[in-house]
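Asker: below are the sequence and a predicted model; questions follow.
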Amino acid sequence: MVTVVFKEGVDIYLARQLVFERLQAAREEIPNGIGAPAMGPNTSGLGQIFQYMLRTDDKQKFNTMELRSLNDWVVKLLLMPIDGVTEVLAFGGNVKQYQVQLDPDKLLSYQLHTQDVVQAIEDSNHNAGGWYLNRGAEQLVIRGVGWVRGGENGLRDIANVAIKDEDGVVVRVSDVASVKYGSEIRQGAVSITLRDEAGKPKQMGEVVTGIIMKRMGANTKSTIDAINKRLPIIQNALPEGVVIEAFYDQASLVDKAVSTVTKALVEAFVLIVVVLIFFLMNLRAATLVLLSVPISIVLALMAMSYWKISANLMSLGGLAIAIGMMVDGSVVMMENIFKHLSNHDEKSNPGGVRLRILEASREVGRPVFFAVLIIIVVFAPLFTLEGVEGKLFQPMAISIVLAMMASLMVALMVVPALSTYLFTKGVEHKSTRALDFIDNSYKKILNIALNTRKNVVLIAVILFIGSLSLLPFLGTEFVPELEEGTINVRVTLAPSSSLETSFEVAQKLERILMEFPEVMYASSRIGRAEIGGDPEPVSNVEIYLGLKPLDEWTSANNRFELQKLMQEKMSLHPGLLFTFSQPIATRVDELLSGVKAQLAIKLFGPD
């Protein structure tokens, strides 16, 4: 597999067109029989968003070859039209073939070569054009279709192909070979172990799975929702006894991440409500300030929708960060308006109140503008990031900037305008013992600080130096690791291991892993698929473990403790190398370093 890396910002379709043109030129220079180069699907390293399996309890009627045929010719054809799906990668099972098994002795007796048989079969299945035929007012296209029929008829059609005519006797394929069904030579397989209704592990043996790959730029959640809607239709199209079942999708992780950020937004909003009501001591003033939060968020989301910025983890996280800053301008504006109105006679006419609000808005309008502008400028460097860093942090910076710009508009225009309706008369400033205590305490502390300025500066410098000395002990990482709810165990066997050996080891490891009550299923992918995907050898096994929610765990308190316990149990099998990660984390590591691990060592030499 060859990976071509383009500069940041190059259109993906232009890049694919350029690669396609070069592949056409390279195709002519590759010797016959070596193979033809082809491009992979239009997806990213994180494009494997959904996985399903085909299983059956009637293994006599539906073997792995039949399941694979159903996947390739029924399931895949129903999934490909879904918007956002670029490829369905089949994994596991046997690809059905019409196999012509030659008898060398009979070839010698008829003085034939293998190429004679190959050429005869190819020539018997060609399409030929027959020009045009006029029929009334229509023009019909005439063509001859060399179509070998399907099923048992196809076997007979191939067996009856004539190879040559010798002394008036036609030599057919059936005279020098046997024609039967067979399976393509494979370098991969899939097994899975589930829990039954009683919660006991049940090994399903070898199954056929499909990996749905998302088109680059498509929305993950929308694509998965469309796939889930299509599954009942696919189930109705499958024969009785065959079940399609999803066992991995990224929608749960997306929902969890969005739910976490949404929860943070709600909690921050509630805290803002409490603080504003406590300090302003006026319900109308607090309500007016609070209105700036939803209005600013709605305006920011409208701008994000206009510029095609999705509500992902980083962009929503940016809104969560900005929610506290969104009310700053409105609080300053409202406090100044409140101050002017509280000093005004309540019996004055409404026109006087509006003039007071206008005067208060003009006083703090410029400071509010520059204060918000400074916050926006602070996040400006994030727009200069390139590569992976830019992809990660620019959505957050954009959402923060949009939210702050919206909050600035609300503070300068909406808050003063609504104040003229909510405060038609002057207001009375209210005070409480708690606020008086805070105010008096602050005055005392301020006087002490002003009288001991040198000590204050010295303490600040010592704290700053002390904080810098703690930096080496904090540790660093590119991004915090998410809890995906799925563990990916990479098992490496001896390089000379066969597919059958790796499959047996995978099933033994599945039984061990399913002993942990936290594991809902264990699915092993051995080797690689026939087309596309990761070019792994058969000595590589990747086990996907679906986990229960953390609050239902009993064996360990966190994922790292659970991984340690799993490794201790699996280490009873000698000669195996285990690497623990998570599906998305593994892909991120591969995108950053080209290796599916957090630590990679590369050796270089002159020869």
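Answerer: Good, I have the coordinates.

Asker: C-alpha from now on. contacts and neighbour counts both.
Answerer: Noted.

Asker: next, count neighbours for Val274.
Answerer: 11 (other C-alpha atoms under 10 Å).

Asker: can you tell me the element it falls in?
Answerer: helix 251-280 (DSSP states H and E).

Asker: what does the next helix or strand after that helix rub up against?
Answerer: Counting by DSSP H and E, the element after helix 251-280 in chain order, helix or strand, is helix 283-306. Helix 283-306 is contacted by residues 272-273, 276-277, 280, 310, 319, 323, 326-327, 330-331, 334, 338, 399, 402-404, 406-407, 410-411, 415, 418-419, 422 when judged by C-alpha atoms under 8 Å, 6 or more residues apart in numbering.

Asker: now, of these, which are buried?
Answerer: In the contacts of helix 283-306, burial by neighbour count holds for 272-273, 276-277, 280, 319, 323, 326-327, 330-331, 334, 338, 399, 402-404, 406-407, 410-411, 415, 419, counting by 16 or more other C-alpha atoms under 10 Å.

Asker: for the helix holding Val274, list every residue counted as buried.
Answerer: Across helix 251-280, burial judged by 16+ other C-alpha under 10 Å covers 251, 253-254, 256-258, 261-262, 264-265, 269, 272-273, 276-277, 280.

Asker: just list what that helix packs against, helices and strands only.
Answerer: helix 220-237, helix 283-306, helix 313-342 (3 or more C-alpha pairs under 8 Å, 6 or more residues apart in numbering; DSSP states H and E).

Asker: reformat the ones you listed as TSV; add distance to Arg22.
Answerer: Formatted as TSV, the helices and strands packed on helix 251-280 follow (distance: least, C-alpha to C-alpha, whole Å):
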stretch	distance to Arg22
helix 220-237	31
helix 283-306	36
helix 313-342	37
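
Asker: looking at these, which is buried most?
Answerer: Of all the helices and strands packed on helix 251-280, helix 313-342 carries the top mean neighbour count, a mean of 22, counting by mean count of other C-alpha atoms under 10 Å.

Asker: what packs against the helix or strand just after it?
Answerer: For helix 313-342, the following helix or strand on the C-terminal side (DSSP H and E) is helix 350-378. On a contact count with 3+ C-alpha pairs under 8 Å, 6+ apart, helix 350-378 meets helix 313-342, helix 387-409, helix 415-422.

Asker: next SSE downstream of the shortest one?
Answerer: It stands for helix 415-422. Counting by DSSP H and E, the next helix or strand C-terminal to helix 415-422 is helix 433-451.

Asker: included below, for side-by-side comparison, is a second structure:
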Amino acid sequence: GSAVRYGAMTRNGDGEVVGGIVMMLKGFNSADVVSRVKERMATIKKALPPDIEIEPYIDRTNLVDRAIKTVETNLIEGALIVIFVLVVFLGNLRAGLIVASAIPLSLLFAFGMMHVFGVSANLMSLGAIDFGLIVDGAVIIVEATMHHLGIGKERKLTQNQLDEEVYQSASRIRSSAAFGEIIILIVYIPILTLVGIEGKMFRPMAQTVGFAIIGALILSLTYIPMMCALVLPKKTGHTRNFSDRMMAFFQRKYAPVLEFALRTKYVIVCVSVALLLVSILVFSRMGGEFLPQLEEGDFAFHCILPQGASLSQSIETSLHAERIIKSFPEVKQVIGKTGSAEIPTDPMPPEASDLIIVLRDKKDWTTTDDYSELAERMLEKLSVIPGVFFEANQPIQMRFNELMTGVRQDVAVKIFGEDIQKLASLSAEVGKVIQSVEGATNPQIEQTEGLPQITIEYNRTQMAAYGLAIADVNRVVTAGFAGTATGVVFENERKFDLVVRLDSAFRTSIEDVADLTIPIKDGNQVPLSQVAKVSFREGPAQISREDAKRRVVIGFNVR
């Protein structure tokens, strides 16, 4: 016979398909691994029959490419803005370009150090780079040099004289430039000490920023003075330009404000303290989250049927939900994963399904342009399926939550205790409280009881009358319904157990269990119902533990 099925995979509401996942080894680059997998899949396709197709439904490279593109755009735009501001405020095109040239060189140094220390390029590591911090030391050196050259009478310097002037000005100011960069570096030291999930998330950010600042510090002490001596004009003196007139304008506006603040210093201090207290109050009432939600471009809907639902019923419900979701023009395909696979990398009970919804490009959307609103509309359409709990999430976000806390939802309440029934009653009460909280989705309560089970209670008096032992009856029941290995079958070098059990036609109902015949010593047989009471009874659906303690989880997402 066939092995017992514990799961299934469906697609677009058309029927079942065969699915698989590629698991990346720790420490490897996801984009490179996916690229190599695609190359290997192209080779595998050539060996398959023509009517079999292989189609990926979750490809991390799309999200990675979009994230890197966002970072690249922000870095380029930020660099251009910084260059523009430098040129305008320094009032010298050559000086502005000297300072701006420190940006790509510092990033080059940072990228090299990231490669050496194994830090990957992602939103967290590259998104925290601040060009203002990078050019800080270079601005100090260049501005000091220009100020030094602008003092005194107008004259034309030789290259040796210019080198000496730049050396003198940079020597006087280099300690200030170095201390400024070092102070900024010290700020990131506490982040480098983080461990666990926090360290995994934020240490790359601190490392990348630190590498960039160290590179900028080295450049401000070596490269920037050299470029000043090489590029700045040899003619000393200063001619009034647009930058001077702009700063004079700001100075005229700022001077009266400064004088007013000095005259009313006690009032200014009191107002500042009051604003500080107000900001503390406002900050304490602000919402918070570990990370801002990232639009991955796909959905992952969790579908849960009532406790004890069969696998066939879960598959039928999943297919129905897929057909409803596929009716949206924004949906490219829907993949449903029900229960546990043959290799249970992501085990779930038969009544639970994950619906992976692959969306088209946002420019092709017609129902709505809002990502969250589209999920709400899908949930509204799915509400026509009675008795089923649906929850919207995103593929990577769901897995990330599960890895951090063991729960797929954004927020989880864990209750620890020894009594399963007490845990179930308390979890129901907590669920009611959560439902009353504004901004919380319907809570998903971990089902710890309510699973129908066939229970056999032996009548010891009757068993003694027939001369039966409990171990003998257990052995017959196990062989009839679970199967017992009676031999070994060899197929070339592979070995399989030869399992004997009742035909599937005699394993369909509780009556079949009650009618199972038990051999007795005189050679006759008696039905199991003569020596035991066979009945349905609700038992524990699952028992979850954390740190060797029983617990139940109530999870919910934030709207």
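Answerer: All right, it came through fine. No experiment lies behind these values; they were computed from the predicted model shown.

Asker: about what we covered before: quick one: the helix holding Val274 of structure 1 aligns where in structure 2?
Answerer: Counting by TM-score structural alignment, helix 251-280 of structure 1 lines up with residues 61-90 of structure 2.

Asker: with stretch 585-600 of structure 1 instead?
Answerer: So stretch 585-600 of structure 1 sits over residues 397-412 in structure 2, by TM-score structural alignment.

Asker: same check, this time on stretch 143-161 of structure 1
Answerer: Using TM-score structural alignment, stretch 143-161 of structure 1 corresponds to no residues of structure 2.

Asker: now swap in stretch 560-576 of structure 1 and tell me
Answerer: Going by TM-score structural alignment: stretch 560-576 of structure 1 matches residues 372-388.

Asker: repeat that for stretch 351-364 of structure 1.
Answerer: Counting by TM-score structural alignment, stretch 351-364 of structure 1 corresponds to residues 160-173.

Asker: got it, and stretch 397-409 of structure 1?
Answerer: The aligned range for stretch 397-409 of structure 1 is 206-218, by TM-score structural alignment.

Asker: what's the answer for stretch 300-313 of structure 1, then?
Answerer: Using TM-score structural alignment, stretch 300-313 of structure 1 pairs with 110-123 in structure 2.

Asker: end to end, how far does the matching stretch reach?
Answerer: 15 Å (C-alpha to C-alpha, to the nearest Å).

Asker: same deal with stretch 434-449 of structure 2?
Answerer: 21 Å.

Asker: tell me, it lands on which residues of structure 1?
Answerer: Stretch 434-449 of structure 2 corresponds to no residue of structure 1 when matched by TM-score structural alignment.

Asker: hmm, back to that, from the buried residues of helix 251-280 of structure 1, which is closest to Leu355 of structure 1?
Answerer: The nearest member of these to Leu355 of structure 1, counting by C-alpha to C-alpha, is Leu280 at 21.8 Å.

Asker: not counting sequence-adjacent ones, nearest residue to the closest one?
Answerer: Ala286 (6.6 Å; C-alpha to C-alpha, 6 or more residues apart in numbering).

Asker: and what of Asp364 of structure 2?
Answerer: Glu330 (7.0 Å).

Asker: and the counterpart of the one you found in structure 1, how far is that from Lys548 of structure 1?
Answerer: When structure 1 is aligned by TM-score structural alignment, Glu330 of structure 2 is paired with Glu518. Counting by C-alpha to C-alpha, the separation of Glu518 of structure 1 from Lys548 of structure 1 is 5 Å.

Asker: corresponding residues in structure 2 for stretch 210-220 of structure 1?
Answerer: With TM-score structural alignment as the criterion, stretch 210-220 of structure 1 aligns to 20-30.

Asker: quick one on the thing from earlier: residues making contact with the match of stretch 560-576 of structure 1?
Answerer: 299, 303-306, 321, 324-325, 367-368, 390-392.

Asker: picking that back up, how much does the match of helix 251-280 of structure 1 stray from structure 1?
Answerer: With mean C-alpha distance after the TM-score superposition for structure 1, stretch 61-90 of structure 2 departs from structure 1 by a mean of 1.0 Å once superposed.

Asker: re the thing from before, after superposing, tell me the mean distance of the match of stretch 397-409 of structure 1 to structure 1.
Answerer: Stretch 206-218 of structure 2 sits 0.7 Å off on average (mean C-alpha distance after the TM-score superposition for structure 1).

Asker: report how many residues lie close to Asp370 of structure 2.
Answerer: So Asp370 of structure 2, with other C-alpha under 10 Å, has 10 neighbours.

Asker: just the one 3 residues further on next, same as before
Answerer: Glu373 of structure 2 has 12 neighbours, counted by other C-alpha under 10 Å.

Asker: cool, and Lys444 of structure 1?
Answerer: Around Lys444 of structure 1 there are 10 residues (other C-alpha under 10 Å).

Asker: quick one: contacts for it?
Answerer: Counting by C-alpha under 8 Å, 6+ apart, there are no residues that Lys444 of structure 1 touches.

Asker: how much space between the corresponding residue of structure 2 for it and Ala170 of structure 2?
Answerer: Residue correspondence to structure 2 (TM-score structural alignment): Lys444 of structure 1 is matched to Pro256. Distance, Pro256 of structure 2 to Ala170 of structure 2, using C-alpha to C-alpha: 34 Å.

Asker: go on, Ser272 of structure 2?
Answerer: 38 Å.

Asker: ok, those two, which is more surrounded?
Answerer: Ala170 (25 against 12).

Asker: tell me the contacts of that one?
Answerer: Ala170 of structure 2 is in contact with 141, 144-145, 225, counting by C-alpha under 8 Å, 6+ apart.

Asker: which one of these is nearest Pro452 of structure 2?
Answerer: Ile141 (77.7 Å).

Asker: list the contacts for the closest one?
Answerer: Ile141 of structure 2 touches 169-170, 173-174, 177, 220, 224-225, counting by C-alpha under 8 Å, 6+ apart.

Asker: switch the cut-off to 10 Å
Answerer: Residues near Ile141 of structure 2 by C-alpha atoms under 10 Å, 6 or more residues apart in numbering: 99, 166, 169-174, 176-177, 220-221, 224-225, 228.
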